[in-house]
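A.B. asks: Sharing a model that was predicted from the sequence below.
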Amino acid sequence: MTITSTEKDIATLAARFVNNTHRHVFLTGKAGTGKTTFLRYITSHTHKQAVIAAPTGVAAINAGGVTLHSLFQLPFGAYVPDTKLPAGLNQNINTRESLIRGLQIRGNKRRLLQELELLIIDEVSMLRADLLDAINTVLQVVRRQGNVPFGGVQVLFIGDLLQLPPVVKDQEWQVLQRYYNSPYFFDAQCLQGPHKPLYIELDKVYRQSDDKFIRLLNNLRHNQLLPQDAELLNRHYQPGFRPAPDDPYILLTTHNHKADTVNREALQKLPGKSYFFEADIDKDYPEHMFPLEATMELKAGAQVMFIKNDPTGEKRFYNGRIGKVAEINDNGFQVEFPDDMVKVKVEKYEWQNIRYRFNETTNEVEEEVLGTFRQYPVRLAWAITVHKSQGLTFRKAVLDLGGAFAPGQVYVALSRLVSLNGLVLSSPVPAVLPNQDQAITGFAGSAGQEPLEDVLATESQTYLKNSLQGCFDFGPCAGHLRLHLANYTKDEQRSTRQKHLLWAQELEAAFRKEKEVADKFGQQLAGLVAQQPLNLDQLETRIRAATDYFRPRLKELSRSVLTQAGKVAEEKKTKQYQAELRELESHLFRVQQQLEKAAALLTSFREGKEFTKQALPPTEERQQLLAENNLPPKSRSRAQRATEPKAPGEKKEKGQTQEESYKLYREGKSIEEIAALRGLAHTTIEGHLARYVQSGAIPVEQFLDPVKLEQILTVARTIDTDQLSPIKQLLGDEFSYTDIRFAVAFAKGLKSK
């Protein structure tokens, strides 16, 4: 993926700030300006060790990352950046002291955070200030750099503050307001003063092309409803509007229960049989992260919306395209569109629950897939909430905005449309818009006025100087070698390791000699980078000469360690020793990587280009050295896997039918036993059995006691929904998703009788 632009293009400048400087960046922009495209570009091009995280599970899945809580192992609840709670408070609120005391970050997770260079936080509008301060504390402690924000990690914040706000309970804010001016991330204490992120706003709108509509949206985005704007919008007010059956309008409303009711009633009115499609859930995929319902009910003629782009690249559908189910049976369905004669056979899409790990062989941050969720990437689309419509694009929509209750919702709803031509209002726009939070207005208004190009020139030069000096700092690796040598403490009779003490001493002495040379060169380098203006020719000559000097010597040290690891692998009781040698060699390899990076960084600076991973030299020699010592090859990145061609018709083997789960259940097997026997997630088995609860073949009392059942049904009727998550939010932790799933299935069965 590329961002094609001129030097003055905002997206290009933003990418250079991320890759060529160490500044924290807040990238924002109106809906449709390309924030998601920018995120994907950075993740596939940055030369930095980077991870993606988001405040919620669904946001993390959509961004292709992890939740902030899981990445930093944060406790739930509010956090105050103080050692103790203010007197008189006994709430369950975390402090700096309790957070540090409870940290359990060890092993690979600790190494991951220590090697991290770039933290990307998506949907940052939902990120609370106290959570960001907690993240800052964790990184400072784990990286042992308490004097700099985030322990020296650069942070890229992405999002639109005028969309989803952070959620803070009233009782929490009673405490937090003593420390924060607002709950928004930019008021975190770690971002104050000189650490404030650079504010960059994408301004090119790709979704709309009508200048009049774009100006109207700009006004709404800043919570301004001019009389002429209201008059223009209310021309589209059509009370009682009912679209023709073949006209793909979607209703945007402000409340979940209304959207659920519209979709459910529209589906029930369709003639014909209902078909149920179960998600294939493999291994660890928590229910609160499900991108769709695990059981999807569809009929022929159902209006559906795709929630993903066509993964084949043929652009048959896109995120937000609406069509109707044309042909359907137990094995799947096709969707047709009013403006296209071609029917699309829908295939299941795979969402992944991942975690990040640090590969100590390749010295790279990698993704490990913990579990997958495979389901057809569509949902019923007669109606959708404004909240869930974010990121989608519609050609035709009916907007019910009379109940818009949060600042920005009117803007979000209207900005989903390509143009005003497809707009219908079921109620007039509010005469007065909800007040916009003044904290947002103040933060946006305080953005620096200095041209971005000038800031970039200064910051990139600072980054170049610091990075070049850091690349020739052999101190950290020397420290690891000293620690390794200190572990040879037992006599030869008690430890196999002790037989290799002489080898370890020679290795440490050899590297110490190279460090002495590097220290002297570092002093020369400090003088060179202090010159104004920089003498780039002289710098490049010295950097390349130093790299040519150290490269063969460091490679020989790496080879010595890997050869040693191969030797001891043949001896008994050396597993721990082998692991230590592998880790030690990874630190030596890191020094080699730094040297190569220094030369590439200097070249990109000279040429005035963005420094990306593509500018780094290939590592074929490294791969050969690993292979010679029977070490695993470099893993493929997500970007590499995504570009690999798939075999035609490649598809995972379809799971067995619900009847097999039912048969095993009737034989007396529990849900857990059935899941283990069939190699499926227990939630998948629950979905199978819920079908039989709905049909009455299995009494619901086998899963739920009558009191719990009635409580769940009461809540479901009150909020008028059969969606599990809204019901769970109201009921709390006393009720599991399993309880709610079977109760909802029972209720559906009653309605169908």
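C.D. replies: Sure, I can see it.
A.B. asks: C-alpha from now on. contacts and neighbour counts both.
C.D. replies: OK.
A.B. asks: What's the first helix or strand after the helix or strand containing Gln538?
C.D. replies: Using DSSP states H and E, Gln538 maps to helix 536-568. For helix 536-568, the following helix or strand on the C-terminal side (DSSP H and E) is helix 575-607.
A.B. asks: Could you tell me the angle between the direction of whatever helix or strand comes next after that next one and that of helix 575-607?
C.D. replies: Downstream of helix 575-607, the next assigned helix or strand under DSSP H and E is helix 620-628. Angle of helix 620-628 versus helix 575-607, following axes from the mean of the first three to the mean of the last three Cα atoms, to 10 degrees, is 170 degrees.
A.B. asks: Now do helix 620-628: distance to the chain's middle.
C.D. replies: Between the centre of helix 620-628 and the centre of its chain there are 32 Å (Cα atoms, centre = their mean, to the nearest Å).
A.B. asks: hang on, the earlier thing: what helices or strands is the helix holding Gln538 leaning on?
C.D. replies: Here helix 536-568 touches helix 501-529, helix 575-607, going by 3 or more Cα pairs under 8 Å, 6 or more residues apart in numbering; DSSP states H and E.
A.B. asks: so which of those is the most packed in?
C.D. replies: Of these, the one with the most neighbours on average (mean count of other Cα atoms under 10 Å) is helix 575-607, at a mean of 18.
A.B. asks: quick one: that one to helix 501-529, angle?
C.D. replies: Using the same axes, to 10 degrees: helix 575-607 against helix 501-529 is 20 degrees.
A.B. asks: Please compare the first structure with the one that follows:
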Amino acid sequence: MGFITTAIAAYRYFSTNSIGKSTKFAQNRFRSKTKTKNSEPRKPRTRIKWTDQQKQIISAISEGNSVFITGSAGTGKTLLVNHIIKLLKKCHHRSGVFVTAPTGVAACAIGGQTLHSFAGIGPGVGDRHTLLDRVLSDKKAYNRWKKVEALVVDEISMVGAELFENLEYIAREIRGEDEVWGGIQLVVSGDFFQLPPILCKWNASGKEFAFEADCWNASFDFQYELTEVFRQSDSRFIKLLQGIRRGECEAQDIEFLEQSCLVTESESDPSVVQLYPLNKDVETVNQMRMEELAKEGTIYLAVDSGNNPWKNQLNQGIAPDEIFLCEGARVMLIKNLSTWRGLVNGATGTIIGFREPENMDVTDMCYDNLLPIVRFDSGLTMVITPAKWVVMEGDKVVAERKQIPLILSWALSIHKCQGMTLDKLQTNLSSAFGYGMVYVALSRVRSLEGLKLQGFRPSKIKAHPKVLQFYKVFVSERDTEVKNDGANKISDRSSEVAHVTDTRSNGATKYHFSLSEFLSSRQKRK
């Protein structure tokens, strides 16, 4: 969180021993209100109503199958993966289930560890034999590979083919099993149309994405695509996003997008979250907005525990090691606090004051022993108490961070917002680079009404040719299967899902993925 640290450093001269008259006023004024809000009766937790798609995936995993789950943004992958993690811990020994992701932000979001730290391969430099020797010389890493029964890998789009192949080789060698991945149940999730892997200079294979790995198809019994979108409800907006996802948009869609969302610099709303491709732009905007407020406030220091290398992973997560907050600061929740009240990851609001906690001491993270009061854009006012982020190794907590679950939200990087849902956002895409970046940014928002664009050019819409080809195979294989087997009816509706069957047992890969009408019709035109 480089921009957070820099912004805070500029404000160290502010007093943390006094909060100022206006803040004291806010403490008294909102003490009774916040107490009432926090004491609202808790509504009973509603059971999740899984779709047929999701039920099919849950059933396959509960039977011990290895599964790849893909789907566009907003199709419920994160919710489903979190449920699957709980399911796996019931099906296996809790200590035998390891949850991973390629980056610290993604790993902390699902309560896991980075893929590299689980594997014990350090930065992952070297050929497979070098990496295997590194694991064999690390007793803890060796033991992890021996006892793992199920391995979850989230955000697979950021994992390269070479890394995927090397880890599969390490699994077989250490476990002494000829079976793919040494018999580990593998659950992998992600969308290859989103953020791609960062390739190393020493990647000599020419293969980029995990699906290019020689062992990819053999690694899974089933491969599923979630296609029902929950984040957006407007069918035209969904169609537009699906086109952008695949790197193409029809002229009328581009015109519609520009007419609906394009704004000038003078029309910018400082209360709306601004997404930027570059961290330096995020840092500049947040620091400038804080300087404009020029108010006294307080600093919250994260309290970390655990051992390295897991403790170091906490600094890669979204919870900052320190954050300066003052009245008027725009903030965003970075953890689900109460889903039924709308206090979810991505909810935005404004700091309106501070107050002393009741039945709690936070002097270990805030010298003044004060908690921030946030008026959320939904209208709810709430005192925000510390939250915890953990790094898990199987069923063991190996590192933990306690921090106020807020970050400054005038600006945010596109990479940091992956997985979030926003009611409103403004984004300047003039410096967008790479494949999938425009899609990740635009797909965060619930509706066109909440989207404002600057610096938008259709040429920025890009999808990687290899990813397009990967998903085209599903269409081709699906059409062939339907043609050759009249009894096997597969719907072309976007709400359907089907799967790859018996990829391990017979070596024949049969794809039954449903994709959008957009891509299907484009394939036929060619």
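C.D. replies: Thanks, I have the structure now. Remember, predicted model here, so these are calculated numbers, not experimental data.
A.B. asks: okay if I get the helices and strands packed on helix 536-568 of the first structure as CSV plus distance to Ile93 of the first structure?
C.D. replies: Shown next, in CSV, are those (distance: least, Cα to Cα, whole Å):
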stretch, distance to Ile93 of the first structure
helix 501-529, 46
helix 575-607, 38
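A.B. asks: closest to Phe373 of the first structure out of those helices?
C.D. replies: Closest approach to Phe373 of the first structure among those is made by helix 575-607 (34.0 Å; Cα to Cα).
A.B. asks: now the closest one: which residue numbers in the second structure?
C.D. replies: Alignment note (TM-score structural alignment): helix 575-607 of the first structure is unmatched in the second structure.
A.B. asks: Residues in contact with stretch 302-316 of the second structure: which ones?
C.D. replies: If you take Cα atoms under 8 Å, 6 or more residues apart in numbering as the criterion, stretch 302-316 of the second structure is touched by 1, 103-105, 108, 113-114, 117, 320-322, 364-365, 389, 391, 398-404.
A.B. asks: Helix, strand or coil: sort out Ser182 of the first structure for me.
C.D. replies: Following DSSP: H, G, I helix; E, B strand; the rest coil, Ser182 of the first structure is assigned to coil.
A.B. asks: in what helix or strand does the residue lying closest to it once chain neighbours are set aside lie?
C.D. replies: In this structure, Ser182 of the first structure finds its nearest non-sequential neighbour in Ala439, 6.5 Å apart by Cα to Cα, 6 or more residues apart in numbering. Following DSSP H and E, the helix or strand that holds Ala439 of the first structure is helix 438-445.
A.B. asks: how big's the offset between that helix and the second structure?
C.D. replies: Here the mean offset of helix 438-445 of the first structure against the second structure after fitting is 1.4 Å, by mean Cα distance after the TM-score superposition for the first structure.
A.B. asks: Toward the C-terminus, what is the element adjacent to that helix?
C.D. replies: Criterion used, DSSP H and E; the element after helix 438-445 of the first structure is helix 452-471.
A.B. asks: Buried ones in that next one, by neighbour count?
C.D. replies: The neighbour-count criterion (16 or more other Cα atoms under 10 Å) identifies 452, 456, 459-461, 463-465, 467-471 as the buried residues of helix 452-471 of the first structure.
A.B. asks: Over to stretch 325-337 of the second structure?
C.D. replies: Under the neighbour-count criterion of 16+ other Cα under 10 Å, stretch 325-337 of the second structure has 325-335, 337 buried.
A.B. asks: tell me how far the ends of that stretch are from each other?
C.D. replies: Terminal residues of stretch 325-337 of the second structure lie 19 Å apart, using Cα to Cα, to the nearest Å.
A.B. asks: tell me how far that stretch is from the chain's mean position?
C.D. replies: For stretch 325-337 of the second structure, the distance to the chain centre is 19 Å (Cα atoms, centre = their mean).
A.B. asks: what sits up against it?
C.D. replies: So stretch 325-337 of the second structure is contacted by 23, 271, 290, 293, 295-300, 318-319, 343-353, 372, 387, 405-410 (Cα under 8 Å, 6+ apart).
A.B. asks: swap in stretch 257-277 of the first structure?
C.D. replies: Residues from elsewhere that reach stretch 257-277 of the first structure (Cα under 8 Å, 6+ apart): 251-253, 295-302, 328-330, 375, 380-385, 719-723.
A.B. asks: Counting neighbours, what do you get for the nearest residue to Leu116 of the first structure once chain neighbours are set aside?
C.D. replies: Closest residue to Leu116 of the first structure apart from its sequence neighbours, by Cα to Cα, 6+ apart: Gln49 at 5.3 Å. Neighbour count of Gln49 of the first structure, defined by other Cα atoms under 10 Å: 19.
A.B. asks: Kindly report the same for the one 5 residues further on.
C.D. replies: For Ala54 of the first structure, the tally of surrounding residues (other Cα under 10 Å) stands at 27.
A.B. asks: I'd like to know how far it sits from Thr385 of the first structure.
C.D. replies: Distance, Ala54 of the first structure to Thr385 of the first structure, by Cα to Cα: 21 Å.
A.B. asks: thinking Val155 of the first structure is in contact with Val124, fair?
C.D. replies: No. Look at Val155 of the first structure against Val124 with Cα atoms under 8 Å: they stay out of range, at 11.3 Å.
A.B. asks: okay, the two: which has more neighbours?
C.D. replies: Val124 (27 against 21).
A.B. asks: Quick check, that one in contact with Ile158.
C.D. replies: Yes. Val124 of the first structure is within contact range of Ile158, at 5.8 Å (criterion: Cα under 8 Å).
A.B. asks: returning to what we had before: which residues are in contact with the residue nearest to Leu116 of the first structure?
C.D. replies: Going by Cα under 8 Å, 6+ apart, Gln49 of the first structure touches 115-118, 364-365.
A.B. asks: Take these and, keeping just the buried ones, write it as a ChimeraX select command.
C.D. replies: Applied in ChimeraX, the following selects the buried portion of the contacts of Gln49 of the first structure according to 16+ other Cα under 10 Å:
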select :115,116,117,118,364,365
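A.B. asks: State the pair within the contacts of Gln49 of the first structure that is farthest apart.
C.D. replies: Leu118 and Glu364 (12.6 Å).
A.B. asks: Give me the buried entries from the contacts of stretch 325-337 of the second structure.
C.D. replies: Among the contacts of stretch 325-337 of the second structure, those buried by neighbour count (16+ other Cα under 10 Å) are 23, 271, 290, 295-300, 318-319, 343-353, 372, 387, 405-410.
A.B. asks: and those residues, which of them are in strands?
C.D. replies: Counting by DSSP state E, the part of those found in strands is 297-300, 348-353, 372, 387, 406-408.
A.B. asks: Return the member of those residues nearest to Ile85 of the second structure.
C.D. replies: Using Cα to Cα, these come closest to Ile85 of the second structure at Ala387, 21.0 Å.
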